[in-house]
Every structure is written in structure tokens, then in C-alpha cells.
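Colleague: Predicted coordinates and the sequence they were generated for:
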Amino acid sequence: MPEPDVAAHLAPVPPVALGAATVTAADLTGADLVGAELSAAQVEGSALDRLRAAGGSWRRTTLVDCRLDGADLANLRTADLALVRCSLREVRLTGAQLTGARLRAVRLEGAQASLSSWRGARLQHVVLTGCDLREADLSGAKLTDVWFEDCDLGGAQLDGARCERVRLSGCRLTGIGGVTGLRGAAVDADSGHDLLPLLAGALGIALVD
């Protein structure tokens, strides 16, 4: 997975500058957007490390070649969010509403994303490593060329999800809902062990000792 093409020379930009115009090569490190509303913002080739945007509302926001490592996006509400060639390492996404989001060539590593919603999202060429996705809602999501590695998906909802070239390795899958949403995914033996009782239940098979 390539790293975002963040500009070599960044200029500080006040958060209020994020509007309908495209912002490029911006240094938004540690910017305070807590509870803020963004509409039609487009940011390219910029650093948003340690951005604080908990409880905010982003509508029609597009981030291209951006780094959001260490950002706090807990309880963020989005509509028509697009992330292209972005990295999100050690981010907080707890309770974030990412319904219908579009992610392409994105890396999430060590993300805290329990109780987050990805309903109807489109993930393409996305790598998730060591992410906490407990009770996340991926209902109706379309996953293409996605790799989950060492992620906790306990209690996640996958009803109506569609998987194409999806791989799960070293993941916790206990108690997931809509297990048939993983149809077509490749699951390693350790992760697959969690699926046995769920698949049996979905097929009406009773497991006995």
C-alpha cells in the first residue's frame, strides 16, 4: 500500500479556510475542528496528523493524499465522505458515522473504531491492521481488495455486505451478525474457528459434542 503523496513543503492553514475551495499542501497538524461542520471541503497533499475533529459533521468532504495519523475523529458524522490514498494510524473513530463513505488506497493501522458505522460504504484497496472494530456496522458495505489483519471484529454487523478479494488474517470474529456477508472472503484457520458456530447457526446445523 503506497504512502500518501503529502507535499514536501507545507504551509500552515487556519481551519476556517476549509470551505468549498480546494486546499493543497496544508499543514493542519493538531488543528482544532472539534464539533465543527465542513461542507464541500477538498484537501489534497496535506498533513492532518493529530487533527481534533471529535463530534464534528463533514458533508461532501474529500481528502486526497492526506495523512491523518493520530487524529481524533470519535463520533464524527459524515455524508459523502471520500478518502483517496490516505493513512490513518492510531486514529480514534469510536462511534464515527461513515455511512456511504468511499475509501480507495487507504491504510488504517491501530484504529480505535468500535461502534463505528460503515453502512453502505465502499472500500477498495484498503488495508486494516490491528484495528478495533468491535460492534462496527458494515451492513451493505462493498469490500474490494481489502485486507483485515489482526483486527477485532467481535459483534460486528455484516448483513448484506459484499466481498471481493477480501482476506482476514489473525482476526477475532466472535459474535458477528450477518456472517453470510463474508461470502467470497478468504479467512485463515485461526479466524475461521470463530466462524464455525455462526455458520452452523446460519445453516440450521446443531453442533454437538
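Modeller: Received the coordinates, thanks.

Colleague: use CA for all of it now, contacts and neighbours both
Modeller: Noted.

Colleague: ok, residue 102 - how many residues close by?
Modeller: Neighbour count of residue 102, defined by other C-alpha atoms under 10 Å: 21.

Colleague: residue contacts, it?
Modeller: Contact analysis of residue 102 by C-alpha atoms under 8 Å, 6 or more residues apart in numbering lists 80, 81, 82, 83, 121, 122, 123.

Colleague: Looks like the fifth one contacts residue 97 (just checking).
Modeller: Read it as residue 121. No. At 10.5 Å, residue 121 does not count as touching residue 97 under the criterion of C-alpha atoms under 8 Å.

Colleague: Quick check: residue 181 is in a helix.
Modeller: Yes. The assignment for residue 181 (DSSP: H, G, I helix; E, B strand; the rest coil) places it in a helix.

Colleague: do you know how far it is from residue 12?
Modeller: 44 Å (C-alpha to C-alpha, to the nearest Å).

Colleague: Geometric centre of the chain: which residue is closest?
Modeller: Nearest residue to the geometric centre of the chain (C-alpha atoms, centre = their mean): residue 108, 6.6 Å.

Colleague: and that residue, helix, strand or coil?
Modeller: Strictly by three-state DSSP, residue 108 counts as strand.

Colleague: For it, give its distance to residue 86.
Modeller: In terms of C-alpha to C-alpha, residue 108 sits 9 Å off from residue 86.

Colleague: One more to weigh against that first structure:
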Amino acid sequence: METLTIRDTTADLPVLDQEDLTDVSMLQPENGRLSLFNYSGKDLRTLELSGAQFYDGRISEVTAERMDVDQVRLSSVEFVGCDLATLTLSHSRLSRVRFANCRLLGARFDDLVLEDVVFQDCKIDYATLSGVTAKGPVVFVGCSLIETELDGCDLSGVAFEDCVLRATSFQAGTYRSADLRGNNLSVISGAVNLKRVVIDRYQLADLSLVLADELGITIAD
């Protein structure tokens, strides 16, 4: 099984063999389930998925002006090179899912359970993660999360690597053992909420300055 390892965190990736996948023209599950599929090269105004299960599939080079996904199960599915403007993904469970080179600007991730989920080289700027729970390994690597807000999430053990966290807002939530090594923390907000995270020694100075600013501490000469 192919995996992605960032320091102490190893996430299982989707197990897909292109020869086993069948090209489909629509993501329209029969009896609420779609498996062994390849959905590629679509330019859509709206894409809506609700109450369905998707297994062992690839969604690639899909552009959607609006995408609403609600109450779905995604297992061993990858999104590659997709532009999913104003994606709303809610009340769903994702396991062994990979987003690679995707634009998810302004996306909303609400009330999700994530296990072995990887965001790789994605633009997730101006997004909102609310009520997201990491039940297993979750990795953000090489991603941009400018002005993204994380609120009411349990991101215990989540790993961030080489991400742009400019004005990323870590609101109240659980971040126990979240691995923030390898990232610039000098421009985040919500440092006061980052209890029990893992950082490098050199990051301590930047995080201390952010924390002092949030607490209104004056550093006198």
C-alpha cells in the first residue's frame, strides 16, 4: 500500500489501478454507490453529490463553479488537478482520500470525519474548516492556507509541512500533537489555542511573538 510520511505521521493513500477504472460521464451512483470509476476533464457550472458512497475512484481535471457535497462516504478516492470553487463538503466521512494540485479557494469543510486524508500542493486559501475531526492521519503538505479559518475542530495529530499559513486562524479546538514543524508560524493567528502542538526549537521565538501580541503583552526595552 502506498503511503505518505511526514516525520511521525504516515497516511495511507488511495489504492487505484488505472486499468481497473471505468470512465464515467456523470457521478451518478446506482443504488447510492459508485466504485472503480474515473471522472475526468469536465467543466461544470454546478456539481451536487448527496447521500452516496464513492469507492476506489479518481476525479481529475474537473472544474466546477459550485460544488456541494453532503452526507457522502469517500473511500480510496483521489482528486487531481481540480478547480472546485466555493466547494462545500459537509456531514461526510473521508478515508484514504487525496487532494493533489487542487484549487479549493473559499471552500467550506463542515462536520467531517477524516482518516488517512492528504492535501498535497493545494490552494485552500480563504477556506473554513468547522467541526472537522481527524480520526486518523491527516496531512497538509505544500499547501497554501492564506486566511483560512479552523474553528471547533479536533485536529489532533495532523501534520503540516511546508505550508503557507499567512493569517491562518487557529480558533478554539483541539490540536493535541498536531505537528507544525517546517512551517512559518510568525504570521498565524490564534496561537493561544495551540496547546500541546509540536514545533521546532527555532519556531518558538516566532510563536512567542504572536502569542504576546494576542495577549496584549508589551515588550519593554
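Modeller: Received the coordinates, thanks. As the structure is a computational prediction, the values presented were derived from the model and not from experiment.

Colleague: Could you find the counterpart of the residue nearest to the centre of the first structure in the second structure?
Modeller: Aligning on TM-score structural alignment places residue 108 of the first structure opposite residue 119 in the second structure.

Colleague: wait, doesn't that match sit right on residue 143?
Modeller: Yes. Counting by C-alpha under 8 Å, residue 119 of the second structure does reach residue 143; the two are 7.1 Å apart.

Colleague: Residue 202 of the second structure and residue 21 of the second structure, how far apart?
Modeller: Using C-alpha to C-alpha, residue 202 of the second structure is found at 46 Å from residue 21 of the second structure.

Colleague: Of these two, give the one with the bigger neighbour count.
Modeller: residue 21 (16 against 9).

Colleague: got a list of what whatever residue of the first structure lines up with the more buried one touches?
Modeller: In the first structure, the residue paired with residue 21 of the second structure is residue 10, using TM-score structural alignment. Applying C-alpha under 8 Å, 6+ apart to residue 10 of the first structure gives the contacts 25, 26, 27, 46, 47.

Colleague: Scan those and report the most crowded one.
Modeller: Counting by other C-alpha under 10 Å, residue 46 has the largest number of neighbours within the contacts of residue 10 of the first structure, with 28 neighbours.

Colleague: what's the matching residue for that one over in the second structure?
Modeller: Residue 46 of the first structure maps onto residue 57 in the second structure, by TM-score structural alignment.

Colleague: And for residue 134 of the first structure?
Modeller: Counting by TM-score structural alignment, residue 134 of the first structure lines up with residue 146 in the second structure.

Colleague: which SS state does that match fall under?
Modeller: Assigned with three-state DSSP, residue 146 of the second structure falls in the coil class.

Colleague: so who does the closest residue to residue 100 of the first structure other than its chain neighbours touch?
Modeller: Excluding the flanking residues, the one nearest residue 100 of the first structure by C-alpha to C-alpha, 6 or more residues apart in numbering is residue 121, at 4.0 Å. Residue 121 of the first structure is in contact with 98, 99, 100, 101, 102, 103, 138, 140, 141, 142, counting by C-alpha under 8 Å, 6+ apart.

Colleague: what's stretch 86-105 of the second structure aligned against in the first structure?
Modeller: Against the first structure, stretch 86-105 of the second structure falls on residues 75-94 (TM-score structural alignment).

Colleague: what's the match of residue 46 of the first structure in contact with, if anything?
Modeller: Residue 57 of the second structure makes contacts with 16, 21, 35, 36, 37, 38, 39, 76, 77, 78, as judged by C-alpha under 8 Å, 6+ apart.
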